[in-house]
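Chemist: got a sequence here, can you build the structure:
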Amino acid sequence: MLKTDLHTGWTVQATGGPVPAEIAASALPAVVPGTVHTDLLAAGLIPDPYLGANEAELAWFHRTSWRYDTTLTAAPAAPGERVDLVFDGLDTVATIELGGVEVGRTANMHRGYRFDVRHLLGDGAIPLTVHFGSALEYAEENERKLGRRPRPYPHPFNAIRKMACSFGWDWGPDLQTAGIWKPVRLERWHTARLAAARPLATRDRLTVHVEVERASAVPLIVEVTVGERTERLALDGDRGVLEIAVPDAPTWWPAGYGEQPLVGVAVTLLAGEEILDEHHSRVGFRDVRLDESPDEHGDRFALVVNDREVFVLGLNWIPEDHLLTRITRADLEAAVDRAVAANTNLLRVWGGGIWESDDFYDVCDERGVLVWQDFPLSCGAYAEEEPLRSEILAEARENITRLSPHPSLAVWNGGNENIWGHEDWNWKEELNGASWGAGYYYEDFPALLTELDPTRPYHAGSPSSPLSSGAHPNDDRYGTRHEWEAWNREDYTHHDNFVPRFCSEFGWQAPPAWSTLVATIPPGELRKDSPTFLLHQKAEDGNGKLDRGLAHHMAVPDDFAAWHWATQLNQARATAYAIGHLRSHAPRTMGSILWQLNDCWPVTSWAVVDGAGRLKPAWYALRHAYAPRLLSFQKHDGRVVLAAVNDSDEPWRGGARLRRVCFDGVERAVTSVDVHVPARSVRLIDLDPALLAVTQPDREVLVADVGGQRATHLFAEDHSLAYDPAAVRAHTVAVEGGYSVTVTAASFARDVAVLADRVDPGATVDTMLVDLLPGETHTFTVTTTATVDGEAFSAPEVLRSANVLTTPAKVG
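Modeler: Sure, this is the predicted structure:
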């Protein structure tokens, strides 16, 4: 097979819609793969849509049509030769013409297309044109034909197969892209080609499924090489299966459980000894299943890899950049590495985004990060009639085939919040009996997976409970649960009211890092109620929820910089609180997937890493809460206990020193207890009543220390605590690679942090949110290439703590 990329010589031009005159005037050079947004950005014809209020100024894109043009030169097809024009991805509503002849129409960015063009080839250059219509107008027309289906946002994202969050989300911009967003090429072949190859590996076996497209009826042979083994299969028809026993296969493990050996697999299609086509991939030998067996609480929901239960320490993943074609493998490596550095072992590819790239899965394979893959249907009712149905099933078939070799892929999930939405979001009256997606979740997707990938478990939706249970989709006794009452209406302490089997979404908002914010919002609008700030706060009543969430615990600052720190700190605390609760209930609870790891642009959101890749304080809280060994105070059955979580393969033994200490350092009660936590288990330790017999709740803290691990517990909320606002001082010295900032406490200091990016936007700090007792010191390491005044790290806006957010009280 001869493959020729068609990525050069393209131009793009607007052909309709409310296009500014200077853009409509002429054709521009186009990068393929790419999108119109990125081409116009490169030409300097539009402002950066991520900055200021530019997103709103570019709404004219929504109803604009475009034309991509290039020429291809290809010799006429030889006798018996096929020549296919192949598009791996078109975004989204496209008409393709070659030599002025229409060869196809598409309306799905989630799949590829192949067109036989051998009859159109001739001598000389041939024009190739791709017309893109407005995806929004197509979706609106589709909705008129199919009937309106419930959705949470104005645009009918659920009536078209385009990335749902293209149309805006409660953390994302409304930038509706168009373009040839994946590779395009010409493929010349004869006799037969590999239409699909699915190497499915379990712990000691490789099963290779092959489908071919034939141009003749000659006998074919499929040869499979895995490691040092090579076997052949004579192919009678168009499909074949070859099973290879690999009893000595190296075992692939998730991060924290072992190594991640990957083994190359080559699938070669032969006619005699002539190589017709090849497929190369890598596999990892491992088994994965879900334990959903009944117990005294309902049904379990535990991921089991190689017969070992894995407590999922997960993060939800959205597209790393809203302008998808800018994402590089290096970007994905950096993003996944930030998750790994936070002790994460699973990423959930959320259903309102895309089927992620092979690069993403390769990176996860190499790092041992498990992947939970949603089918891309989210937060809406989806029609089960044409033209939507066949597109959804075609994209599912293609992507199951593409992704199934990856060992990191652990769970298929039917969609995001659609089953829950049907039950609780007043859909039923609006639907009035119309289809809404149940057929996909309970029939079509399971049938496809039975056929294409029976090696992995499938879950109907997140959240959902088994149909056989008759339980509510978000019942905490079964399946998966999303916990959003805490953020939307209550407080993060609301998590104490539920013990889910597996919590696949929960989270808390905060603004991005300060340096990200000031690079995005004009100086005159750096306030939480400015129009530009609110354009970058997409959540319904988001700031109101931030303020009400703060008010439960601390005074809501009037000063914007203080408010920024307070909301970031509250996000960090909410993150640690929820995860500590979930982990302390293992093995009843067996999974935590925080919403969310990343952002696709600069925005106030639930992400722990902002749109510029900067770590928010919540990332540091997450890293601590997901550590293999975690010590925390928890409320169980109405009492405070010390929870020791050991998610490692070695037992945890040590002596715990527990103290009730005044903020000035005077110890009021001291006890010791032996801590012994077997591998992969949790121990709850009851406290000596003297530790809880607080006499001054506004100025005492309970502290537990075990082998370098510390947990603290306060007896009142911050707004009622007698913190010393000047509890810490810092001394900074220059060191190789940056600065060393040593902080000393004169009184109890809570959540001490160095916001290094306020000194240098490129600076990072090794840790945050450190609790210090009087006389204790902690040294923060700041990494930066900038030369700055070391005293800058002692500035009030840089050296932060919870102490500075309360009204000064007399300390005594």
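Chemist: okay, CA-based contacts and neighbour counts for the rest of this
Modeler: Fine.
Chemist: contacting residues for Ile160?
Modeler: Contact analysis of Ile160 by CA atoms under 8 Å, 6 or more residues apart in numbering lists 107-108, 135, 138-139, 142, 388.
Chemist: please provide the structure for the following sequence as well, for comparison with the first:
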Amino acid sequence: MISQSDLSGEWRLRDAGGDVIPAIVPGCVHTDLLAAGRIPDPFLDDNENAVAWVGRADWTYERDIAWTGPEHDRVDLVFEGLDTVARIETGDEVIGETRNMHRAYRFDVTGRFTTTTPLRVRLTSAYTEAERVRGIVGPRPNAYPEPFPFVRKMASSFGWDWGPTLVTAGIWRPVRLEGWSVARIATVRPLCTYADGRGKLDLTAEVERTRDRPLRARVLIDGRELTVLDLPAGTTRVRAEIDVPGVTPWNPRGHGEAARHDLTVVLLDGETEIDRWHRRTGFRTVQIDRSPDAAGTRFVIHINGEPVLAKGVNWIPDDIFPSRMTPERYALRLRQAADAGVNLIRVWGGGIYEDRAFYEVCDELGLMVWQDFPFACACYPEEEPIRSEVIAEARENVTRLSPHPSLITWNGNNENLWLRGASGWTDQPGGDLSWGDGYYLDVLPAILAELDPSRPYQAGSPWSGSWEHEPNDPDHQTFHSWEVWNRQDYTRYLDSAPRFVAEFGWQAPPAWRTLRDAVSDEPMLPDSPGVLHHQKAEDGNGKLARGLAAHFPEAVSGELGIEAWHYLTQLNQVRAVRTGIEHWLAHWPHTAGTIVWQLNDLWPVTSWAAIDGAGRLKPLYHALREMYAPRTLTIQPRGVAVLNDAASTWSGDLRIEFRAADGSVLESVSHQIAVAARQVSIVPVTVTGAAVVVATLGEARAVWFDTDGGYGDPGLTVTAEQVTGGLDVRLQATGIARDVLLQPDRIHPDAVVDRGFVTLLPGESAVLHVRAPIALDPLAVKEPWVLVDLATVLTPYR
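Modeler: Okay, the predicted model is just below:
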């Protein structure tokens, strides 16, 4: 059997001058320097600039190692991830070299570490490597003034319009010594599909040998032997297509059980087990309907033959230092997504192929994964020394991720096919050189045709399917909506119904405590230096201000206080995203899904995220849970949209009330409706003089207002009761209380609340549940800005 010696834990980190500090592996240089007190917190104020030198320096990780396990034919040194340009040495001997963060590495060190011996991992700055490669292949245009296209590394390490420039280096995933004899399982690639009531397993296994003799591989599902495969002497690869009756299919969230099964491959030398591979996998069939219709070209995801309305979020790396990610943190963040009604996670192309733990949680929760290859917002050279690295990383990761039923589609890149023309890159230096289309249109689809034909591939996002249409044509396949936010008000979302909206969003600052912990400005203002440093979007605060002016002109006519600015920008983010999602989902199946930009942040920043960089839930998160619910009502220009994304008919009395500005009912009508499963029905409504329209069906409700502002005195009464684990806060309104918000982090840094913005009509009440790790004082809800409503915020500016 395989023997392993874990080399994670304590190492030494040496700088170019010879100074040494303790280091932890897995980790990175920044986290080790932070732990040693050698650099300030890069998340605070503008310390990001003060630590920029770290990413331009060279570093060395060291430790003494020895193989103390049983005697084996071979001993390997295995790095699951090196960031990024590394030379591995022992004594004067070079064991190997790397230049790709997205790959694992295995080096034969048999006989080298029989006694305690020093091991060094020398890391060259990614800047140095990128500049070397750029000197070989020539310049290329990109959206950011950093050289990330010239090195196979997490692009967002070099900064983005929501992220800091903190260029990492380190041993970022586990490392070990591994001893083995005769043979080992090098890879297993199981493609698991489901049709006609039974599973099908297309399994390919590769072995590495030290001895040429006959071997066998037992294949088991849930402990039941499916077959035994022979590997004659000298063979290193075996493939079999196996029928698997009696399995339950994997389904996405909201469409049935996300069933998983234990798949095991046991390698035998005679009757002796010498290696074993095991994963939890699932059987399902994925198709994307990209057929033409009268309106353009569809983009409808089908799982097991059934169309699925995609309710998605874009995922960026959850930490600028990804070595800090743990299985527990992945589970927390992905469960938060699932609890918000999300059924699809898009792993964005400026990040990484995530850890196995990420995909296992998605498998468990029924979260479909759309996986980008790591190319984003740039022209990428197709020559060496980059080309072979791209091919190697793609082949490795397609194989590595193949067991996961949650992974439903591969995507070639983020915005590269679109931006080359839209951003005028062809007229910039290097614009006439290779730029990546050969990867997206030839290399990657060929790799997938060979290694994973079970999953559909798309050349890019956005992509209209061919050069016949502009890549970001809303009528053809996937679309990114960025004219809204960058140049237009969010009401312009209503102007079109794209076929699938893969990116759109609106900014807001992080939770108050997150912002306050990251910015020490006194006074803190919307445009004070620290606040602006934590705003990375071009003219981001200007766009926020213009967005407010379109809806709350009275609040921006003069100086807007930081508290009011914080509240109103949060509210505008919710209203903007709600406008888009509710409009587009009401066009199902013409519009077959939305993927909000973005779920998460990787540091404390004003951004499009629903969960901020400290892990606090912004009001947008709670709004997503309402918008992505299985059954929702929305009031659209076309009428009341009844969206039934459940498995059974939604029937009942749809009541529509027309109210005056004081909330009194002017008129009401009822409609008996029955909306079939997975369908949308539009009930026409004519608004004649009403200031407020309210639609209810069962427990679902939608409210429409004819203006954005407040509606007079809400007559709001607030009482708080101390309960086990926190407070129950009861709201009671005598008028219209619009957009009441309780900000729990203003009570305690770790406090949470179960709802975001709440609107009450006259006579209505609601209870907000605040929970915290310590007992809370009920009087805390009376503190300034803990609980506010729109009318109270706007009053000083009227």
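Chemist: quick one: TM-score?
Modeler: Put the two chains on top of each other and the TM-score (TM-score structural alignment, normalised by the length of the second structure) is 0.96; 785 aligned residues with a CA RMSD of 1.8 Å.
Chemist: if we can go back for a sec, could you see which of the contacts of Ile160 of the first structure carry over to the second structure?
Modeler: For these, the subset whose aligned partners also touch in the second structure (both residues aligned by TM-score structural alignment, their matches' CA atoms under 8 Å) is 107-108, 135, 138-139, 142, 388.
Chemist: who wins for most neighbours among those residues?
Modeler: Ala135 (29 neighbours; other CA atoms under 10 Å).
Chemist: just checking, Leu242 of the first structure touches Thr207?
Modeler: Yes: assessed by CA atoms under 8 Å, Leu242 of the first structure is found in contact with Thr207 at 5.8 Å.
Chemist: ok, which stretches of the stretch 201-350 of the first structure are helices?
Modeler: Counting by DSSP state H, counting those that start in this stretch, the segments of the stretch 201-350 of the first structure that form helices are 329-341.
Chemist: all the strands of it, residue numbers only.
Modeler: Applying DSSP state E, counting those that start in this stretch to the stretch 201-350 of the first structure gives strands spanning 205-214, 220-226, 229-235, 239-245, 263-271, 274-283, 288-291, 294-295, 298-299, 302-305, 308-310, 312-317, 346-349.
Chemist: possible to save those strands as CSV with distance to Pro127 of the first structure?
Modeler: Shown next, in CSV, are these (distance: least, CA to CA, whole Å):
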stretch, distance to Pro127 of the first structure
strand 205-214, 28
strand 220-226, 36
strand 229-235, 39
strand 239-245, 36
strand 263-271, 33
strand 274-283, 28
strand 288-291, 49
strand 294-295, 63
strand 298-299, 60
strand 302-305, 52
strand 308-310, 55
strand 312-317, 40
strand 346-349, 38
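Chemist: for Leu631 of the first structure, which of these is the nearest?
Modeler: Among these, the nearest to Leu631 of the first structure by CA to CA is strand 312-317 (15.9 Å).
Chemist: now the angle from the closest one to helix 329-341?
Modeler: Relative orientation of strand 312-317 of the first structure versus helix 329-341 (axes from the mean of the first three to the mean of the last three CA atoms, to 10 degrees): 140 degrees.
Chemist: could you tell me where strand 312-317 of the first structure falls in the second structure?
Modeler: Using TM-score structural alignment, strand 312-317 of the first structure corresponds to residues 310-315 of the second structure.
Chemist: stretch 408-425 of the first structure maps to which residues in the second structure?
Modeler: Residue span in the second structure matched to stretch 408-425 of the first structure, by TM-score structural alignment: 406-423.
Chemist: actually stretch 151-169 of the first structure, sorry about that
Modeler: Going by TM-score structural alignment, stretch 151-169 of the first structure sits over residues 142-160 in the second structure.
Chemist: okay but Glu278 of the first structure is in contact with Val267, surely?
Modeler: Yes: if you go by CA under 8 Å, Glu278 of the first structure and Val267 touch, sitting 5.7 Å apart.
Chemist: the more surrounded of those two?
Modeler: Taking other CA under 10 Å, Glu278 of the first structure and Val267 do not tie; Val267 has more neighbours (25 against 17).
Chemist: map Val703 of the second structure onto the first structure.
Modeler: That one, Val703 of the second structure, aligns with Thr712 by TM-score structural alignment.
Chemist: Arg112 of the second structure and Ile65 of the second structure, how far apart?
Modeler: Distance of Arg112 of the second structure to Ile65 of the second structure, computed by CA to CA, to the nearest Å: 10 Å.
Chemist: next one: Gly436 of the second structure
Modeler: 42 Å.
Chemist: and the two? which has more neighbours close in?
Modeler: Gly436 (22 against 17).
Chemist: next up, the contacts around the more buried one.
Modeler: 379-382, 416.
Chemist: do the same with Tyr492 of the first structure
Modeler: 486, 549, 574, 577-578.
Chemist: now check the second structure for the residue matching it.
Modeler: Aligned partner of Tyr492 of the first structure by TM-score structural alignment: Tyr490.
Chemist: check Asp475 of the first structure too.
Modeler: Asp475 of the first structure maps onto Asp473 in the second structure, by TM-score structural alignment.
Chemist: so how many other residues sit close to that match?
Modeler: Using other CA under 10 Å, Asp473 of the second structure is surrounded by 20 other residues.
Chemist: same check, this time on Pro773 of the second structure
Modeler: Pro773 of the second structure: 12 neighbours (other CA under 10 Å).
Chemist: state the distance from the residue sitting nearest the centre point of the second structure to Thr60 of the second structure.
Modeler: A centroid search over the second structure (CA atoms, centre = their mean) returns Trp315, at 1.1 Å, as the residue closest to the centre. As judged by CA to CA, Trp315 of the second structure and Thr60 of the second structure stand 32 Å apart.
Chemist: Ser156 of the second structure now?
Modeler: From Ser156 of the second structure to Thr60 of the second structure the distance is 23 Å (CA to CA).
Chemist: please apply the same query to Gly465 of the second structure.
Modeler: 46 Å.
Chemist: over to Gln287 of the second structure?
Modeler: 47 Å.
Chemist: now Val390 of the second structure
Modeler: Distance from Val390 of the second structure to Thr60 of the second structure, by CA to CA: 26 Å.
Chemist: same question, Ala66 of the second structure
Modeler: 19 Å.
Chemist: neighbour count winner among these two?
Modeler: Using other CA under 10 Å, the more surrounded residue of Ala66 of the second structure and Thr60 is Thr60, with 22 against 16.
Chemist: so who does the corresponding residue of the first structure for the more buried one touch?
Modeler: Under the alignment (TM-score structural alignment), Thr60 of the second structure pairs with Arg67 in the first structure. The contact partners of Arg67 of the first structure, by CA under 8 Å, 6+ apart, come to 12-15, 129-132.
Chemist: average separation of the host helix or strand of Arg67 of the first structure from the aligned part of the second structure, please.
Modeler: For Arg67 of the first structure, the element it lies in under DSSP states H and E is strand 65-73. In the superposition against the second structure, strand 65-73 of the first structure averages 1.1 Å from its aligned positions (mean CA distance after the TM-score superposition for the first structure).
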